[in-house]
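# What would the 3D arrangement of this be:
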Amino acid sequence: MTEKTQEPLDFLKSMWGNMGFPLPGMVAPTVDTDELDRRIADLKAVEGWLRSNLSMLQMTIQGLEMQKNTLATMQAISQSAGGADANPFANPALWPWNFMQQATPGMPPAGAEATPAPPAKEAAPSAGKGKPKG
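Coordinates of the predicted model:
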């Protein structure tokens, strides 16, 4: 073995140098303030880009959540309406009739017979307050 005085990072520098791009700042930190300013500006640009992408991602997620909730609501409405009646708009000839029924909800349908009112109960004469007969 030959004894050479080597810097501890010479081996790493020679390996990294053959790759074609500079050694990262963690291994050999720069002391040039202009280089540091350039790196800071680059990193701030990347930060701004990432923030804009984050906000677009959040807006997309919110839009999809709103779409999901809308579809779930529409499905619930269609399921609850599906059990009640058949589609009132299926026969166009009945449209005015259907609209009229909706406009007057208290009216009974034309084919339904009116139920007779229950007979009125006669008021029982009270003992002390009634008129004398005669």
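# CA only for contacts and neighbour counts going forward, please
Fine.
# What helices and strands are in contact with the longest helix seen in the chain?
Ranked by residue count under DSSP state H, the longest helix found in the chain is helix 33-84. Counting by 3 or more CA pairs under 8 Å, 6 or more residues apart in numbering; DSSP states H and E, no packing neighbours are recorded for helix 33-84 among the helices and strands.
# Hmm, residue 23 and residue 13 touching each other?
Yes - taking CA atoms under 8 Å as the contact criterion, residue 13 and residue 23 are neighbours in contact, 7.1 Å apart.
# shared neighbours of these two, which are they?
Residues touching both residue 13 and residue 23 (CA atoms under 8 Å, 6 or more residues apart in numbering): there are none.
# hmm, back to that, what's downstream of the longest helix of the chain, the next helix or strand?
Using DSSP states H and E, the helix or strand that follows helix 33-84 towards the C-terminus is helix 95-103.
# Please give the structure of this sequence too, so both can be compared:
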Amino acid sequence: MSADFNPNDPFALMRQFWQNATPAGAQPFLPPLSEEEIDRRIAELRVVEGWLTMNLGALSLQIKTLEMQKAALAALKPKGDA
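Down below sits the predicted model:
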């Protein structure tokens, strides 16, 4: 452990990690972006959003199909079987 470790500070380990992981003056979560870079990233995220929406629709359809199959099997099951 480093000499400046303080067990009473719960965030000391994370702070030390981020200080060692990023170069001096760098912003780890907000890299500088140009307007073109921001537009490109928005477009990429819109594509991902569309893909996720499509997959959510397919998942919902699969769930509904299975629910309908379960209901059909329950309706066809003889009343005496448990």
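# Quick test: name the residue nearest the centre of the second structure.
Using CA atoms, centre = their mean, the residue of the second structure that lies closest to the mean C-alpha position is residue 52, 10.9 Å off.
# which residue in the first structure lines up with that residue?
Using TM-score structural alignment, the partner of residue 52 of the second structure in the first structure is residue 50.
# Same question for residue 39 of the second structure.
Aligned against the first structure by TM-score structural alignment, residue 39 of the second structure finds its counterpart in residue 37.
# what number of residues lie near its match?
Here the number of neighbours of residue 37 of the first structure (other CA atoms under 10 Å) works out to 11.
# what do you get for residue 35 of the second structure?
As a burial measure, the neighbour count of residue 35 of the second structure was computed by other CA under 10 Å and equals 9.
# One more: residue 16 of the second structure?
13.
# Tell me which helix or strand it sits in.
The secondary structure element spanning residue 16 of the second structure is helix 12-21 (assigned by DSSP H and E).
# what's the spacing between the counterpart of residue 75 of the second structure in the first structure and residue 80 of the first structure?
Aligned by TM-score structural alignment, residue 75 of the second structure pairs with residue 73 of the first structure. For residue 73 of the first structure, the distance to residue 80 of the first structure equals 11 Å [CA to CA, to the nearest Å].
# what does residue 40 of the first structure give?
59 Å.
# and what of residue 74 of the first structure?
Going from residue 74 of the first structure to residue 80 of the first structure by CA to CA gives 10 Å.
# repeat for residue 97 of the first structure
When CA to CA is the yardstick, residue 97 of the first structure and residue 80 of the first structure sit 22 Å from each other.
# now residue 36 of the first structure
Using CA to CA, which is the criterion applied here, residue 36 of the first structure is 65 Å from residue 80 of the first structure.
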